[in-house]
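K.L.:
could you work out the structure for the sequence below:
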Amino acid sequence: MAPYESDDSAAIAQADDERRAERRRKAARYVVPVTVVGVAAATIGLVPALADSGDPNLPKISAQELINKIANSDVQQLSGTVKISTDLGLPDLGGLESSLMSGATQGGGGSSADPTAKLTELATGTHTLRVAADGPEKQKVSLLESGAEYSLIHNGTDVWGYDSKSNEVYHSTAADSGKEQHEAPATPKDFADQVLKSVDDTTSVKVDGTAQVAGRDAYRLVVKPKQSGTTVGAISIAVDAKTGTPLKFTLTPSSGGAAVVDAGYTQVSFAKPAASTFDFTPPKGAKVTEGDKAGRTGGSDRHGDSGKSGKATGTPGKGAPKGLEKEGFDVLGKGWNSIAVLDSGSKGGLPTGSGSASGKAGDLSGFLGSLGDPVSGKFGKGTVFSTRLINALITDNGKVYVGAVDKAALVKAANEG
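P.N.:
Below you'll find the predicted structure:
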C-alpha cells in the first residue's frame, strides 16, 4: 500500500493484508462469474462520466481510515444501474473486430451468449448495466442494448448467459474453471479492489473532498502514481460514506483529456433483491451451449429438442491475472512501471496470413503494421501498438512487452531484456 500524507507504508501494507483476509472471509460478490477476456479486460473495466451533485459536509476521515472502511464493508445485497464509458483511443476497425469475434464463436462451435466474446463490447464506448447481488450465490449483470439485452446470471452452482438478440444461451457451473478465474469487473467496487490491492510505495493516496453519487453522500479517494513513464494519470474513487461501498471509479490518463474509464452508479439500493431476479430458464427454441469443466465450449442443442449435446474442443479461456507473476509472466520494473514480458513463439514479427474480414486475400502483417508504430533498438526491430492506457511492443524475435507505460519505457525494457 502506498504511503499518503501522514500515514506510513508499513501501516498501509498491514491494512492491505487485513483487507485481503477480510475479502477471503466475505463471500459477497457484485459480478457474475464469467470467463474474463484477458489482461486488458482486467485493466480497463467499465462505466461513463456521471455528474456529481453537491459536496456534502461529512466528518473528516484519513486515507487510511477510508481504505479500512472499504475493506470492512459488509454489503452483500444490492441492486442498481451502472453506466460505463471506456475511451482507450482505439482506431476504427470498420467492423473488423465484430467480424473476427463472430467468426471465432461461429467457427469454433461457440455461442454469442458466451461471456468470453460478449464482454469484449465493454472495451469501447458507453454502456448501461443493471446489476444485482444477494450474497455469494446469487448475482446478475445485464448489458442493455438497443432493442436487446444480454444477461449473466449466477444462481447457486449454475451460471447462465443469455443473448436475447440471437436467442442463444450459454450454461456452465461456477466451479468449471475456478470461481476466481471467472470474475470480470463490472462495478466501481471491482475496479477499486484491483487498484487498492496493487498500490505500493510508488503510489500516493489521499482523501480529496466529498461528492454525491446516485443520491448518496461519498468521500473521494484519489490514487496517483509517483513514477514518471506510466500512462496512468490519476484514479478517483467515490466511497459511500455509510456503507464503504465504492460508488464511482474514474481513471484519467497522464496524457490528459477525457477519462479512459469512468464507472459509476446512476441508481443504487442496498435492499435485498427479489429472489426471482436470479431465476432463469432457457426460452423454448433457444440454442443452448454447454461449457465443460475445462472451461471449453461444448456442443449445443435446441432447448426442448431431444438431441444430445456433442463435445467440441477449444482453448480454455484464461482469467485475467490477479498478479502478473502468478500467471507465469516475467515482469520487469516496479509498481506502475511494471511491464509483462512473454514469448509469442512467432519469429519474424507480426503474423502474416491471407484472408480478411471481407473474405479477400490480404496481408495481415501489413494491416496490423499500419495500426502500430515501427521502432528499433538494441533488441532489433518491432512494432508498438498504443492506446491511451495499455501499450504493447511486439519485436521481430517474437517477444511481447506490455504495460501501462509509454513507448519509451517499452523500448528501454526490450533493450535491457
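K.L.:
drop to CA atoms for contacts and neighbour counts, all remaining ones
P.N.:
OK.
K.L.:
these two touch, right, residue 282 and residue 169?
P.N.:
Yes. If you go by Cα atoms under 8 Å, residue 282 and residue 169 touch, sitting 6.8 Å apart.
K.L.:
I have a second one here; can you model it like the first so I can compare?
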Amino acid sequence: MAPYGSDDSTIAGESDDLRAGRRKAARYVVPVAVVGVAAATIGLVPALADSGDPDLPKISAQQLIEKIAKSDVQQLSGTVKISTDLGLPDFGGLESSLASGASGSGGDGSSADPSTKLPELASGTHTLRVAADGPEKQKLSLLEDAAEYSLFRNGKDVWGYDSKSNEVYHATDSGGAAREQRREDLPATPKDLTEDALKAVDDTTSVTVEGTAQVAGRDAYRLVVKPKQSGSTVGQITVAVDAKTGMPLKFTLTPASGGAAVVDAGFTQVSFAAPAASTFDFTPPKGAKITEGGAGGAGGTGGTTGHARKGDGGTEGLGQGFGQGSDGLNVIGEGWNSVAVFDNGGQGVPSGSGSGSGADGAFGGFLDSLGDKVSGSFGSGTVFKTRLINALVTDDGKVYVGAVTKDALVKAAGEGK
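P.N.:
Sure thing, here's the model as predicted:
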C-alpha cells in the first residue's frame, strides 16, 4: 500500500510535545537507548501479521504521533513474542553460565531477581504473558522449557518467582515520587518504547505512515521512522499503532545492512478488558528460598542506563553536538550519527601479541579475533561490531559507542580527539 504521506516538516515540533511531562530526555544515541530498553526490560512489542491490509481512514504522520501521545490504555492482557538478533558471537552458553553463577545458588543474589533474569531477552526468541490493571498492578511471565519466571507488582509489593530454582525475590516500592520516577525510568510498554524512538525525530529523520496491517487481530497503522543521514546502522523502525486506541502493538527495528530485524517483538494476542484481580496475587510457594531486596524497587531495575532527566545535566534528545552529561560523558555528532564517548581510565584492549603470555595472552588474542584493528588521527584501537551497536576502544582507553558504521565511528573518534 502506498504511503499515506510524510510530515517531516512538522514532526520536530511534535517531538517536543512528546518529551513534555513525564518523559525523560535521552542522554545517549536514541537508537542505542531503544534497543537497550527493548532487550533488557519488558519489551512488550510480534512481527507484523501478514493477514491483509485493513482499509482504514487516511491519517498523517503528525496525526498518528498525536494519537500515540494521547493513548492511555490502563488495562490489558495478552501474549508477546520478542526476538532479538544483535549478531553477537555464540559463546556456547558462557553468558548464561556467568549469569547463573553470579545470581543463582552459591551467590549472594537470587535467580528470581529481575535484574538478572530479564536480560535474557537480549538474545534469541522468547514468549511472554503480560497483564496490567493500571500502574499499581502488573504481571509479566517469561515462559521457558518446563519452567516459568514471573514478575508481579501489586501495590507496593514487587515479587519475582523462578519456578526452576524455586526462588523468590521480594522488594517494596517506596511509593509516591519514587514510584513515579521508576515508571519514567523503566519503560514497560510498546507505547514507552515508541516514545523513546520518537525522540529521534528531528530534521535528520524521516517519519511517514506507510499503509496498514493487522497485529493480534487488530487493525493498525504502520508508522515508519528512519534516518535521513548516511552512516547509521539503523535502517528503519516500524511501529504498528492500534487504530482504535492509539497504543503501539508492535515494534520492529531493522538494520541498514538488511536481513532479519535486530528487534522484532509484539503482541500475538491482546485484550483490553480488565484482568481478574487474582492475576496479580502472589504467595511464595512452600519451601521456596526468599530473598528480600529492600525498599525502593526490584533488583537494580529502578533505572535504565543511558537516560537522564531534564535538568540533571544530560543531553536532551539527539544531536546536541559535543554535549556533556553530569557524569562526564560526551556526545559527538548529531541525530542518528551521535556517538557517546567516555574514558576507560587509560586501559585499552589487551593484545594477544607482544609480551603477553599464558592466560593473559590467550585472552588478548581472543579479543583480537572478535574486533577489527583500526587507526586514525586518534591513534589506534579496536572496533567491536554487532548488527546495530558498534564500539571503538582506543589503545589509550577512550571508548566510542554508537549505532553507526565502523567508518563513521573512526571518523567521530578523529573529530573528537
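K.L.:
what residues do residue 282 and residue 169 of the first structure have in common as contacts?
P.N.:
Residues touching both residue 282 of the first structure and residue 169 (Cα atoms under 8 Å, 6 or more residues apart in numbering): residue 288.
K.L.:
give the helix, strand or coil label for residue 148 of the second structure.
P.N.:
Under DSSP: H, G, I helix; E, B strand; the rest coil, the three-state class of residue 148 of the second structure is strand.
K.L.:
tell me the counterpart of it in the first structure.
P.N.:
Matched across to the first structure, residue 148 of the second structure falls on residue 149, judged by TM-score structural alignment.
K.L.:
ok, its match - contacts?
P.N.:
Residue 149 of the first structure sits next to 142, 143, 163, 164, 165 when contact means Cα under 8 Å, 6+ apart.
K.L.:
now do the helices in the stretch 301-417 of the first structure.
P.N.:
Along the stretch 301-417 of the first structure, counting by DSSP state H, counting those that start in this stretch, helices occupy 364-371, 407-416.
K.L.:
next one: the second structure
P.N.:
Applying DSSP state H to the second structure gives helices spanning 8-19, 30-40, 61-70, 94-103, 114-117, 176-185, 190-198, 358-370, 406-416.
K.L.:
of all these, which lies closest to residue 77 of the second structure?
P.N.:
Residue 77 of the second structure lies closest, by Cα to Cα, to one member of the helices of the second structure: helix 190-198, at 13.2 Å.
K.L.:
who are the packing partners of that closest one?
P.N.:
Applying 3 or more Cα pairs under 8 Å, 6 or more residues apart in numbering; DSSP states H and E, one finds that helix 190-198 of the second structure makes contact with helix 8-19, helix 30-40, strand 248-255.
K.L.:
how about TSV for the ones you listed, with mean neighbour count and distance to residue 236 of the second structure added?
P.N.:
As requested, those are arranged in TSV below (neighbours: other Cα atoms under 10 Å; distance: least, Cα to Cα, whole Å):
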stretch	mean neighbour count	distance to residue 236 of the second structure
helix 8-19	17	15
helix 30-40	24	10
strand 248-255	27	5
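K.L.:
as a markdown table, these with distance to residue 375 of the second structure would be great.
P.N.:
Compiled in a markdown table, these are given as follows (distance: least, Cα to Cα, whole Å):
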| stretch | distance to residue 375 of the second structure |
| --- | --- |
| helix 8-19 | 37 |
| helix 30-40 | 24 |
| strand 248-255 | 25 |
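K.L.:
just to revisit the earlier point, can you lay out the helices of the second structure as a markdown table showing distance to residue 383 of the second structure?
P.N.:
Listed next are those as a markdown table, based on distance: least, Cα to Cα, whole Å:
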| stretch | distance to residue 383 of the second structure |
| --- | --- |
| helix 8-19 | 33 |
| helix 30-40 | 17 |
| helix 61-70 | 36 |
| helix 94-103 | 21 |
| helix 114-117 | 27 |
| helix 176-185 | 30 |
| helix 190-198 | 26 |
| helix 358-370 | 9 |
| helix 406-416 | 7 |
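K.L.:
correct me if wrong: residue 396 of the first structure contacts residue 381.
P.N.:
Yes. Between residue 396 of the first structure and residue 381 there is a contact at 5.7 Å, judged by Cα under 8 Å.
K.L.:
returning to what we had before: and the helices of the stretch 301-417 of the first structure, which is most packed in?
P.N.:
helix 407-416 (a mean of 18; mean count of other Cα atoms under 10 Å).
K.L.:
superposed on the second structure, where does that helix end up, distance-wise?
P.N.:
By mean Cα distance after the TM-score superposition for the first structure, the fitted helix 407-416 of the first structure averages 1.4 Å away from its aligned residues in the second structure.
K.L.:
counterpart of residue 240 of the first structure over in the second structure?
P.N.:
Checking TM-score structural alignment: residue 240 of the first structure goes with residue 242.
K.L.:
wouldn't its match be in contact with residue 218 here?
P.N.:
Yes. Shown here, residue 242 of the second structure and residue 218 form a contact pair, counting by Cα under 8 Å, at 6.8 Å.
K.L.:
who's more crowded, the two?
P.N.:
Neighbour count, other Cα atoms under 10 Å: between residue 242 of the second structure and residue 218, residue 242 has more, with 23 against 18.
K.L.:
to residue 50 of the second structure, which of the helices of the second structure lies closest?
P.N.:
Closest approach to residue 50 of the second structure among those (Cα to Cα): helix 190-198, 19.8 Å.
K.L.:
so the closest one matches what in the first structure?
P.N.:
Helix 190-198 of the second structure maps onto residues 188-196 of the first structure, going by TM-score structural alignment.
K.L.:
in that stretch, which residues are buried?
P.N.:
188, 189, 190, 191, 192, 193, 196 (16 or more other Cα atoms under 10 Å).
K.L.:
go through those residues and name the one nearest residue 248 of the first structure.
P.N.:
For these, the nearest to residue 248 of the first structure is residue 188 (5.1 Å; Cα to Cα).
K.L.:
quick one: contacts for the closest one?
P.N.:
Counting by Cα under 8 Å, 6+ apart, residue 188 of the first structure makes contact with 237, 246, 247, 248, 249, 263, 264.
K.L.:
sorry, back to before: which among the helices and strands packed on helix 190-198 of the second structure is found nearest to residue 183 of the second structure?
P.N.:
helix 30-40 (13.0 Å).
K.L.:
now that closest one and strand 248-255, what's the angle there?
P.N.:
Orientation of helix 30-40 of the second structure against strand 248-255 (axes from the mean of the first three to the mean of the last three Cα atoms, to 10 degrees) gives an angle of 120 degrees.
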